[in-house]
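Enquirer: Please work out how this folds:
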Amino acid sequence: MQIRQATVKDVPEMQQLIQHYADMGLMLPRSAKSLYENLQCFVVGTSEGRIVGTAGLHILWQDLAEIRSLAVHPETQGQGLGRRIVQHLLGTAAALGIDQVLSLTYQTGFFAKLGFEVVEKHTLPHKIWKDCLYCKKYDHCDETAMVYYTQQPHAVYIGQVAEA
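Expert: Now for the predicted structure:
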């Protein structure tokens, strides 16, 4: 499996994969328009010419980015692709000088294994005022906010140990 920058040709498969989990209530849906407008933020995991995973790194502020729409095809789960995609995006965030990477998730165990820590949502005002305020789940959000600190000692991304 390979991870690469998403292209416009990938959007239909990306949207289908994201919608699969949105239909189950596990993530918010993404319109084709939203994916095209934010395509530069997304990577895809491919296997045998198929999109089997995707996620985006959306910059919210000078010190905060968010991993969005992490989806791995059900047939490919358990093979490390989700971990590799997240590590790739963490490496991108670190290279950009972004200190914190956020995930609003139901998959707390997965993100905890990657070094994310649970935080209170109110500690993330740039996320709340930019996106959450307009979300249909705003009054009853049941996702857990987790943050990864790219500058922490022994931060791990792209399969390597970052310099402290």
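Enquirer: going forward, measure contacts between C-alpha atoms and count neighbours the same way
Expert: OK.
Enquirer: list the contacts for the closest residue to Ser31 other than its chain neighbours?
Expert: Spatial nearest neighbour of Ser31, chain neighbours left out: Gln15 (7.0 Å); criterion: CA to CA, 6 or more residues apart in numbering. For Gln15, the contact set (CA atoms under 8 Å, 6 or more residues apart in numbering) comprises 30-32, 35.
Enquirer: here's the other one to compare against:
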Amino acid sequence: MLFRKAKISDIETIHKFITYFAEKDLMLARSRSSLYECLREFTVAEVNSEIVGVGSLHIIWEDLAEIRALAVDESYQKRGIGRGLVDAFLAEAIDLEIPNIFALTYQAPFFEKCGFNIIAKEDLPQKVWKECINCPKFPKCEEVAVFKVLKI
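Expert: So this is what the prediction gives:
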């Protein structure tokens, strides 16, 4: 298995993953435009040159980053790919000297297995919510906030 930073040629596959899970109400949808704008945040997981998982690490502030758009092909789930992506993002945050990482998720038990703690969304700084205003689920967000302090 290979974890690598995403390339322009990966956008359609990333969009396909996110759209598939968004249509199942398991994550929030993302436009192609937003994926192009955030391409450098994305990491993909490959098995035999096929992308089987995606996700991104979005920097919020000097001390805070968010894991976003984490998705693994259903036929590859429960094989450590999601965990591998999370570990890659944690390592990236440590390299960038960002001590805190969070996610807003419908899959809180998965993140708890990765060492995150559930927190009240209201405990996150207001900077986190700048994109929420454009979300179709705003203000009735059902995502759970998970948070992890990293050892820098």
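Enquirer: Give me the mean deviation of the lengthiest helix in structure 1 from structure 2.
Expert: In structure 1, ranked by residue count with DSSP state H as the criterion, the top helix is helix 81-95. Following superposition, helix 81-95 of structure 1 is found to deviate from structure 2 by 0.5 Å on average (mean CA distance after the TM-score superposition for structure 1).
Enquirer: and the next element down the chain from that helix?
Expert: strand 100-105 (DSSP states H and E).
Enquirer: Return the residue of structure 2 aligned against Ile98 of structure 1.
Expert: In structure 2, the residue paired with Ile98 of structure 1 according to TM-score structural alignment is Ile98.
Enquirer: Next, count neighbours for that match.
Expert: Using other CA atoms under 10 Å, Ile98 of structure 2 has 22 neighbouring residues.
Enquirer: got it, and Leu104 of structure 1?
Expert: With other CA under 10 Å as criterion, Leu104 of structure 1 counts 20.
Enquirer: quick one on the thing from earlier: shouldn't the match of Ile98 of structure 1 be in contact with Ile60?
Expert: No - under the criterion of CA atoms under 8 Å, Ile98 of structure 2 is not in contact with Ile60, lying 9.8 Å apart.
Enquirer: Need the three-state assignment for Ala145 of structure 2.
Expert: strand (DSSP: H, G, I helix; E, B strand; the rest coil).
Enquirer: Now it: closest residue in space, sequence neighbours ignored.
Expert: Nearest to Ala145 of structure 2 is Leu104, by CA to CA, 6+ apart, at 4.6 Å.
Enquirer: returning to that earlier point: angle of the longest helix of structure 1 against strand 100-105?
Expert: Interaxial angle of helix 81-95 of structure 1 relative to strand 100-105 (axes from the mean of the first three to the mean of the last three CA atoms, to 10 degrees): 150 degrees.
Enquirer: tell me which residues in the longest strand seen in structure 2 are buried?
Expert: Longest strand in structure 2 by number of residues (criterion: DSSP state E): strand 50-61. Buried residues in strand 50-61 of structure 2, counting neighbours by 16 or more other CA atoms under 10 Å, are found at 51-59.
Enquirer: Check stretch 5-16 of structure 1 too.
Expert: Result for stretch 5-16 of structure 1 [16+ other CA under 10 Å]: buried residues 6, 10-11, 13-16.
Enquirer: Likewise for stretch 69-79 of structure 1?
Expert: Buried, per 16+ other CA under 10 Å, within stretch 69-79 of structure 1: 69-73.
Enquirer: Geometric centre of structure 1: which residue is closest?
Expert: Nearest to the centroid of the C-alpha atoms of structure 1, with distances taken as CA atoms, centre = their mean, sits Ile67, at 2.5 Å.
Enquirer: Kindly confirm my reading that it is in a helix.
Expert: No - read with three-state DSSP, Ile67 of structure 1 is strand and lies in no helix.
Enquirer: pretty sure it contacts Gln100?
Expert: No - at 10.6 Å, Ile67 of structure 1 does not count as touching Gln100 under the criterion of CA under 8 Å.
Enquirer: how much space between the residue of structure 2 most remote from its centre and Leu2 of structure 2?
Expert: Here structure 2 reaches farthest from its C-alpha mean at Asn48, the gap being 22.8 Å by CA atoms, centre = their mean. Using CA to CA, to the nearest Å, we find Asn48 of structure 2 at a distance of 9 Å from Leu2 of structure 2.
Enquirer: Next: Asp87 of structure 2.
Expert: In this view, Asp87 of structure 2 and Leu2 of structure 2 are 13 Å apart by CA to CA.
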